[in-house]
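**Student:** No letters, just coordinates:
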C-alpha cells in the first residue's frame, strides 16, 4: 500500500469543487478500486438527534443495514466508544451485524467535527486478518480531512 499516493489522491478529491455527497462517493469508489481487499466501503452518519447511524454513500454490495442503532454491531459500538475498531475475524465478535456471508474482517474509524463523533468510515473485507496499521493510518487521515469540510 502506497500511503503517500493514496493520501495525495484523497486530497485531490477533498479539494475538488464537487458537492460533499459526490466527494464521499468518490472516496468510496477510489478506495474500493485501489485497495484489493476493500470489498465494501461506506460512510455512516448520525441520524439527526436519534441514537442511530444512517448509511450515506457506499461502494460494494447493497446492505439491508441502512439504519444501525448506537451500540449495535461494529459501527454502533464505534458511535458509542468514539474509538477505532479493527476486527480481523468477524466470527469472533459477539456483537456483530453480518452484512453478508463473504465478510471476514471489518475496520471502522470515527469522524469527528469539533470534538463530536458525527459519523464513520466503514470497510468490509472478504479476507480475514487483512487490516494493518497502514489501513488505520490511511482511514484516520481521510476522516481528519473530511472533518474540515463536513
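**Tutor:** Perfect, I can see it now. What you see is a predicted model; the values in this text were computed from it and never measured. Numbering: from 1, shown residues only.
**Student:** make it CA atoms for all contacts and neighbour counts henceforth
**Tutor:** Noted.
**Student:** how about the strands in the chain?
**Tutor:** When secondary structure is read from DSSP state E, the chain shows strands at 40-46, 52-59, 67-69, 85-87, 105-113, 116-125.
**Student:** I'd like these as JSON lines, with distance to residue 135 appended.
**Tutor:** Conversion of the strands of the chain to JSON lines gives the following (distance: least, C-alpha to C-alpha, whole Å):
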{"stretch": "strand 40-46", "distance to residue 135": "13"}
{"stretch": "strand 52-59", "distance to residue 135": "17"}
{"stretch": "strand 67-69", "distance to residue 135": "24"}
{"stretch": "strand 85-87", "distance to residue 135": "10"}
{"stretch": "strand 105-113", "distance to residue 135": "9"}
{"stretch": "strand 116-125", "distance to residue 135": "10"}
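**Student:** need these in JSON lines with mean neighbour count, can you?
**Tutor:** Below are those laid out as JSON lines (neighbours: other C-alpha atoms under 10 Å):
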{"stretch": "strand 40-46", "mean neighbour count": "23"}
{"stretch": "strand 52-59", "mean neighbour count": "20"}
{"stretch": "strand 67-69", "mean neighbour count": "19"}
{"stretch": "strand 85-87", "mean neighbour count": "20"}
{"stretch": "strand 105-113", "mean neighbour count": "24"}
{"stretch": "strand 116-125", "mean neighbour count": "22"}
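**Student:** let's bring in a second one:
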C-alpha cells in the first residue's frame, strides 16, 4: 500500500509521463481539432473513474463544445455560468468536489458528481477550457490540478 507521499510522487510521475506522451503524439501535427481530439482520447485512457473528458472552445464570447469523449454534452456555455464558465471567467482551474453543491452547475450528464476545469490560454488569450467529470464525489485533487495544468501547457504548443 502506498503512503500519501509515495502516492503523490507516483501520481506526479504519471502526469509527467502523460505530458511527454501528449507532446510526442501531437509532434508535427498542426490541426487543432485533430490535436484536441487525440488529447481528449489520451486523457480518457489515462483516467479511471471519469465519465466525460473534453474541451469547450471560445467562440464569439462563449464556450462552444469541442472534441470530447463521453455522452453527448451541452453545446454552448456562457462565460461565468457553471463550472466551465467560471473557470473561463477567472482563468483559474476550478475543482468541484460535489457538483450538486456548486451554485449554477450545468448538468449535462446526470451521473456527474465531481468536476475539474482547466483554462487554456495562449499568449494571454483564453482559447477555451479542459473539462473532466467523474461519477464519484471528491475525484479530483490538487495533484490532478497540477498535472492537468502541466498537460495543458504542453497542449498549447500544438494548437
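**Tutor:** Cool, got the structure. Fair warning: this is a prediction, and the values are worked out from it, not measured in the lab.
**Student:** so which of the strands of structure 1 comes closest to residue 138 of structure 1?
**Tutor:** Proximity to residue 138 of structure 1 (C-alpha to C-alpha) singles out strand 105-113 among the strands of structure 1, at 10.1 Å.
**Student:** Please say which position in structure 1 residue 32 of structure 2 maps to.
**Tutor:** When the structures are aligned by TM-score structural alignment, the residue of structure 1 matched to residue 32 of structure 2 is residue 20.
**Student:** that older thread, so which of the strands of structure 1 gets nearest residue 16 of structure 1?
**Tutor:** Checked against C-alpha to C-alpha, the stretch from the strands of structure 1 lying closest is strand 52-59, at 17.1 Å.
**Student:** and for that closest one, what span of structure 2 is it aligned with?
**Tutor:** Using TM-score structural alignment, strand 52-59 of structure 1 pairs with 62-69 in structure 2.
**Student:** Equivalent analysis for stretch 122-139 of structure 1, please.
**Tutor:** Equivalent residues of stretch 122-139 of structure 1 are located at 131-148 in structure 2, counting by TM-score structural alignment.
**Student:** Quote the end-to-end distance of the matching stretch.
**Tutor:** End-to-end distance for stretch 131-148 of structure 2, by C-alpha to C-alpha, to the nearest Å: 10 Å.
**Student:** re earlier: figure out which of the strands of structure 1 is closest to residue 34 of structure 1.
**Tutor:** Nearest to residue 34 of structure 1 among those is strand 40-46; the distance by C-alpha to C-alpha comes to 11.5 Å.
**Student:** Now do that closest one: distance to the chain's middle.
**Tutor:** 5 Å (C-alpha atoms, centre = their mean, to the nearest Å).
**Student:** Contacts for the longest helix belonging to structure 1 next, please.
**Tutor:** When structure 1 is parsed with DSSP state H, its longest helix is helix 133-149. By C-alpha atoms under 8 Å, 6 or more residues apart in numbering, the list of residues contacting helix 133-149 of structure 1 from outside reads 1, 3, 6-7, 10-11, 14, 20, 107, 109-113, 120-121.
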